[in-house]
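> Would you be able to build a 3D model of this:
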Amino acid sequence: MTDHILHLTERAHWDAARAKGRYEISTRGRTLQEEGFIHCSTRAQLPGTASAFFAGLTDLVVLVIDPALLDVPLRYEAARPGGEEFPHVYGPLPVTAVVDVEPWGADTP
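Below you'll find the model as predicted:
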């Protein structure tokens, strides 16, 4: 069994993706087309991602993604040589690969 990967996003972006059948936001303020991939995290990496990129935002959700349901490449990559590797989804995320949606807020651990 492959571990799930996570993507933090604004609820409005997820709602729009559900209507289209695919999700195409890379990270806060950047689309898949601009970045080339969708930034994801492991469960342990998520708090750092939240504080670095989503501080001050409310109404956030965590997309829980099953890598086995992706129809695009998934790669674990570091931003710099020897750095921590994060999961990156190289293409639109099919909404069917999202197996759960969890709330995220200031009081979320």
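> from here on, contacts and neighbour counts on C-alpha atoms
Fine.
> ranges for the strands of the protein?
Under the criterion DSSP state E, the chain contains strands at 5-10, 22-23, 25-27, 30-31, 38-39, 60-65, 74-78, 85-89, 93-94, 98-104.
> Give me the residues contacting the third one.
The reference is to strand 25-27. With C-alpha atoms under 8 Å, 6 or more residues apart in numbering as the test, strand 25-27 has contacts from Leu8, Thr9, His13, Thr31, Leu32, Glu35, Gly36, Phe37, Ile38, His39, Phe53.
> Pull out the buried members of those residues.
Leu8, Thr9, Leu32, Phe37, Ile38, His39 (16 or more other C-alpha atoms under 10 Å).
> to compare against the first, here's another:
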Amino acid sequence: MSEPLLHITERSLWEAATAWGTYEMSTRGRTLQEEGFIHCSLRRQLPAVAAFLYGSYTGPDDLVVLVIDPDRLAAPIRYEAPEPGAEEFPHIYGPIPVTAVVDVEEWDRGQPRTG
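Here you go, the predicted structure:
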């Protein structure tokens, strides 16, 4: 398996995706259709991404981290920076089949917990 891609989300969104067969949220509050791709990160990038997107999160759901095997994706993956010269992040240009998610980790305010 290539280096896994990670995506943090609300548990209810992931559970809905398991019923539909694909995950199609881009980032907090925005869909793949609205954004054009699904935002992801590498393991070393996850704490900063989670703090930026969910630092003030007080929603009813627990947060989970989807661990995605890029070799199981049909959609293109592009590493892109939000602005010139900035760090590049992986973006998936299509839906994520639930079969590409090889693990779901609990997110505990700064640290993923497997199980």
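> So after superposing, what's the score?
Counting by TM-score structural alignment, normalised by the length of structure 1, the TM-score of this superposition works out to 0.95. Behind it: 109 aligned residues with a C-alpha RMSD of 1.2 Å.
> so where in structure 1 does stretch 98-109 of structure 2 end up aligned?
Here stretch 98-109 of structure 2 aligns to structure 1 at residues 95-106, judged by TM-score structural alignment.
> from the chain's centre, how far out does that stretch sit?
Taking C-alpha atoms, centre = their mean, to the nearest Å, one finds stretch 95-106 of structure 1 lying 9 Å from the centre of the chain it belongs to.
> Val64 of structure 2 touches Leu13, doesn't it?
No - at 9.8 Å, Val64 of structure 2 and Leu13 do not qualify as touching, with contact defined as C-alpha atoms under 8 Å.
> List the residues that are in contact with both of the two.
With the criterion set as C-alpha under 8 Å, 6+ apart, the contacts of Val64 of structure 2 and Leu13 do not overlap.
> wait, isn't Glu24 of structure 2 in contact with Val98?
No - between Glu24 of structure 2 and Val98 there is no contact under C-alpha under 8 Å: 10.2 Å.
> overlap in contacts of these two?
Ala17.
> Tell me which residue of structure 1 matches up with Glu88 of structure 2.
Match for Glu88 of structure 2 (TM-score structural alignment): Glu85.
> What residue in structure 1 is paired with Asp62 of structure 2?
With TM-score structural alignment as the criterion, Asp62 of structure 2 matches Asp59.
> Just to check, that match is in contact with Trp14?
No - with contacts counted by C-alpha under 8 Å, Asp59 of structure 1 stays clear of Trp14, the gap being 10.9 Å.
> When the two are compared, which one has more neighbours?
Trp14 (22 against 12; other C-alpha atoms under 10 Å).
> Counting neighbours, what do you get for the closest residue in space to the more buried one that isn't next to it in sequence?
The shortest distance from Trp14 of structure 1 to any non-neighbouring residue, by C-alpha to C-alpha, 6 or more residues apart in numbering, is to Tyr23 (7.0 Å). Counted by other C-alpha under 10 Å, the residues lying close to Tyr23 of structure 1 total 22.
> show me what contacts Tyr23 of structure 1?
Applying C-alpha under 8 Å, 6+ apart, the residues near Tyr23 of structure 1 are His13, Trp14, Ala17, Pro92, Leu93, Pro94, Val95.
> If any of those residues are buried, put those into a ChimeraX selection.
Buried subset of these, written as a ChimeraX selection, criterion 16+ other C-alpha under 10 Å:
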select :14,17,92,93,94,95
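> Right, I'll leave it there.
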